[in-house]
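Enquirer: One predicted model, sequence on top.
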Amino acid sequence: MSAPTSAAMPRVHVLEILGNAIVGGMETYVNRLVRGLLPRNFRVTILCPFASPMTSALAEAGCDVIVAPIADDPRWATIQLATTLIAKHDIDVIHANLSNAHALAALVSAVTGRACLATIHGRAISLLDLEAHRLTENAHMTVVCQAAYYQALALGVDPQRLHHIANGVDIGERAIEPSASLHNILGLPKATTVVGYIGRLAPEKGPDLFLRMARLLATDPRDVHFVLIGDGPMRQTLEKMAGELAITNRVHFTGVRDDVDALLPSLVLTVLSSHAEGMPLALMEAMAAGLPVVATSVGGVPELVEHRYSGYLVSPDDPRALADAVKELLDNEPLRLRMGAAARVRARDHWPQSLCTERMGALLRQLARSRVVGTEVSRPEATVAAAIAPIAPMKISSKLTPR
């Protein structure tokens, strides 16, 4: 007997709680997941702290979007709002992204009897995530990389409520031929060699290391240029740093772009200089576009990049190692093209977005079946108090944390 189609399955209504709504890896993940779930007989309601172009796009796709404050210590008004949404719209399961959303989801799960699933997008699992997870037996956790999975087990997360579902990337009909689009934007000749950084300009991403690497390569006779695609709290600091390093004529900042896919073919390679990562979507996008990568060996990055086959892995906090690896690729075009082709095949074969969506959809559907049907809460504040009361301060030994 064949498996039932999506149309034959009961419709599942998901409350998607977002801890943020800016442009970044988590938001890209949610956008792709939601758009993949809708045609699979899911309905999605979004609860997020503020409106943004991403929430507007999700509303246009058919989601209901509600805006409310989501603090690390959730406000009672927000808890009431979420419980009301679940009762009024007959929501089946809750999916949370980021720690503040996880805390809210766990409290609401305890009140309503709906299962909640929190996706941990980085390698590190916060104390708030752990506290939320142990608040109710209906709380499940999914991680995007093996490094985070093993850390969660070491910290005592119940393996029966822990799931590993890797991020996905759309391959589609991506063009991998060189394009002059980024060169036109930057005002550079089409033949100029451009090395890219794609991501938030935030401390954990190490964009300052990218600039220090650029300084080491600034004397290269090929007149190599370096572009940072993205924005974040370090933008002004980095622009000042480029001046102090005397590389302003070689470094370009584009800010946030919604056409990154179209810009990737203009790069010869991409660099990830992060101090910490989960399974970075920007790196996966570059690999899917057929670009070789030079990346720091942190978090789930070694699960993506096969050293010396689809790219280079280097130690974190080492701009010289980054520069040496980039130079080796710049000096050897056949190697660069071979690594880029291998990266594309690896992304296509191991992390298609369809597989990520299928696995998440199956898990959400499974958790939806565990909902406590007919749960009514006449005094939700008492239910929340009862849920929180048994929670004693949690002590986590550093001995449990993998080195």
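Expert: That came through, no problem. Numbering: from 1, shown residues only.
Enquirer: Please make it C-alpha for all contacts and neighbour counts, starting now.
Expert: OK.
Enquirer: how close does the residue lying closest to L263 once chain neighbours are set aside sit to I165?
Expert: In this structure, L263 finds its nearest non-sequential neighbour in L182, 5.5 Å apart by C-alpha to C-alpha, 6 or more residues apart in numbering. Distance of L182 to I165, computed by C-alpha to C-alpha, to the nearest Å: 33 Å.
Enquirer: okay, now the one to match up with it:
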Amino acid sequence: MKIKVLYLSVRADWGGGPEHLYQLIRHSPDSLHAIVVCPDEPPYFSKISKLSSVRRMIPIPHRSFSLFTLLELCRAVRSDNVMLVHSHGKGAGLYSRLLAVLMGIPCVHTYHGVHVGSYGKLKRLVYGCYEKLAGLFTARGIAVSDGEGALLRTLGYVPLKRLAVIPNGVVLPNTLVDKGVAAGRSDVVTITRFDYQKNSEFIVNVLCALERKGALDKFRFVFIGTGEARSTLQREITERWGEDVALFVGTTAEPGRYLEKGFCYFSSARWEGLPLAVLEAMSYGLPVVASRVVGNEDAVSGNGLLYDLTNAEQAAEALMDLYNDEALWQRCSTYGRRAVAEKYSVVQMANAVWDIYTILTTR
């Protein structure tokens, strides 16, 4: 039996959320009939449209809500005989819960990171009330890590019996990291959007800490990604330390080229769900140094080192520990690759989501 799913995302640009959606559809059974709703933007609108299970693409505005769009989606649900809607991320969740109410179809919602720490007291209260109300119309809420699941249970955003924990998954590559060195420096790779969540500017503090320890010449930070704050950070680093300290790659369809040549992966994120970039680095056997936040804590267990979010000295020490201790580096490399193979397979993730679809559409 075909299961007709309307997928919703208010992003299709570079990022973990759109990549998750792409891999989920790509690795679902042939009996999936997908209608995908997302902005018409590179690279994922085009990538998703080419998947064999995708029957229709519906473009919507990037990260904004429109009543006109909601009405168009209602028509699509009716004309395509959609059986359930699956939203990804906060913005898409508003559309999906409304569709569940208006069209009487089950809603599956994947959170992809829960964060209210930067909200003021009133905004946190209002947003919490909204999520709890929306949770009543969510047939299944999916947390992408155990840490995110625990946070959702604490916040009460979805009834406990409707909460599922399905860890993110990535494809295990055939190649392994070879620990390359560029111009005498070990590459510390980070994939980022240069926004508040990813906290890329914190790396300036880490560079300062490495300089104080006399270890700045041992590393080169490789930034993959783009965003509004990129040019400011690039200028600050270049003016302060020159061009040897950092390489700004921009967006790339082949981040694996840099991961397999890296020394380690670095995350400075303020919050995560379960970061695909970290899992992808682990899949190549690249050790991880990451901020101690939900998502990072789930991924980095025996295969890397965690530091307190605002402690640049601790982050610098973690980098130096990996640099000075070959046995530690090898152990983190081996455990990371093994964790991806055993716990974070994209096939396992897609199968678990498919089981939810089957349950909700055969009641």
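Expert: Yes, it's here. Predicted, not measured: the structure shown is a model, and the values here were computed from it.
Enquirer: hang on, the earlier thing: what's the local residue count around the residue nearest to L263 of structure 1?
Expert: 20 (other C-alpha atoms under 10 Å).
Enquirer: Is it within a helix or a strand, and which one?
Expert: helix 181-186 (DSSP states H and E).
Enquirer: and whichever helix or strand comes after that helix, which stretch of structure 2?
Expert: As assigned by DSSP H and E, the chain's next helix or strand after helix 181-186 of structure 1 is strand 194-198. Under TM-score structural alignment, the counterpart of strand 194-198 of structure 1 in structure 2 spans residues 187-191.
Enquirer: any idea how far the matching stretch is from the chain center?
Expert: When C-alpha coordinates are averaged (C-alpha atoms, centre = their mean, to the nearest Å), stretch 187-191 of structure 2 and its chain have centres 16 Å apart.
Enquirer: hang on, the earlier thing: just list what the helix holding L182 of structure 1 packs against, helices and strands only.
Expert: helix 260-263 (3 or more C-alpha pairs under 8 Å, 6 or more residues apart in numbering; DSSP states H and E).
Enquirer: Quick check: which helices or strands does the helix it packs on pack against?
Expert: helix 181-186.
Enquirer: Give me the contact list for the helix it packs on.
Expert: 189-190, 192, 252, 262-263, 266 (C-alpha atoms under 8 Å, 6 or more residues apart in numbering).
Enquirer: Could you identify the buried members of those?
Expert: 192, 252, 262-263, 266 (16 or more other C-alpha atoms under 10 Å).
Enquirer: From those residues, pick the one nearest V67 of structure 1.
Expert: Within those, the smallest distance to V67 of structure 1 is 31.5 Å, found for A262 (C-alpha to C-alpha).
Enquirer: What sits closest to that closest one if chain neighbours are left out?
Expert: Nearest to A262 of structure 1 is S181, by C-alpha to C-alpha, 6+ apart, at 7.5 Å.
Enquirer: how far away is that neighbour from H225 of structure 1?
Expert: 15 Å.
Enquirer: Could you check which of these two is surrounded by more residues?
Expert: Neighbours were counted for S181 of structure 1 and for H225 using other C-alpha under 10 Å; H225 has more, 22 against 15.
Enquirer: Which position in structure 2 pairs with that one?
Expert: H225 of structure 1 maps onto R220 in structure 2, by TM-score structural alignment.
Enquirer: Which helix or strand contains that match?
Expert: Counting by DSSP H and E, R220 of structure 2 is part of strand 219-224.
Enquirer: how far off strand 185-191 does that strand point, in degrees?
Expert: Here strand 219-224 of structure 2 runs at an angle of 30 degrees relative to strand 185-191 (axes from the mean of the first three to the mean of the last three C-alpha atoms, to 10 degrees).
Enquirer: Report the contact partners of Y344 of structure 2.
Expert: 167-170, 279.
Enquirer: just checking, which of these belong to helices?
Expert: Among these, the members found in helices (DSSP state H) are L279.
Enquirer: Out of the contacts of Y344 of structure 2, which are shared with structure 1?
Expert: Among the contacts of Y344 of structure 2, the ones still in contact in structure 1 (both residues aligned by TM-score structural alignment, their matches' C-alpha atoms under 8 Å) are 167-170.
Enquirer: can you put the residues you listed in CSV and add neighbour count and distance to Y95 of structure 2?
Expert: Below are the kept ones among the contacts of Y344 of structure 2 laid out as CSV (neighbours: other C-alpha atoms under 10 Å; distance: C-alpha to C-alpha, whole Å):
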residue, neighbour count, distance to Y95 of structure 2
P167, 24, 24
N168, 26, 23
G169, 25, 25
V170, 26, 27
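Enquirer: would you turn those residues into TSV with distance to T190 of structure 2?
Expert: Converted to TSV, those look like this (distance: C-alpha to C-alpha, whole Å):
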residue	distance to T190 of structure 2
P167	21
N168	19
G169	19
V170	17
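Enquirer: Which one of these is nearest to S231 of structure 2?
Expert: So of the kept ones among the contacts of Y344 of structure 2, ranked by how close each gets to S231 of structure 2 (C-alpha to C-alpha), first place is V170, at 30.0 Å.
Enquirer: That closest one and K343 touch, don't they?
Expert: No: with contact defined as C-alpha atoms under 8 Å, V170 of structure 2 does not reach K343; the gap is 10.0 Å.
Enquirer: one step back: so what's the gap between the helix holding L182 of structure 1 and the chain middle?
Expert: The answer for helix 181-186 of structure 1 is 27 Å, by C-alpha atoms, centre = their mean.
Enquirer: What of stretch 307-314 of structure 2?
Expert: Distance of stretch 307-314 of structure 2 from its chain centroid, counting by C-alpha atoms, centre = their mean, is 22 Å.
Enquirer: counterpart of that stretch in structure 1, which residues?
Expert: Using TM-score structural alignment, stretch 307-314 of structure 2 pairs with 314-321 in structure 1.
Enquirer: Could you list the residues in contact with the matching stretch?
Expert: 209-210, 212-213, 216, 273-275, 294-298, 322.
Enquirer: same thing with stretch 145-160 of structure 2?
Expert: By C-alpha under 8 Å, 6+ apart, stretch 145-160 of structure 2 touches 113-114, 128, 131-136, 138, 141, 143, 163-168, 273-274, 294-295, 297-298.
Enquirer: ok now it, how far from the chain's centre?
Expert: With C-alpha atoms, centre = their mean, you get 17 Å for stretch 145-160 of structure 2.
Enquirer: Same question for stretch 257-272 of structure 1.
Expert: So, by C-alpha atoms, centre = their mean, the centroid of stretch 257-272 of structure 1 is 17 Å from its chain's centroid.
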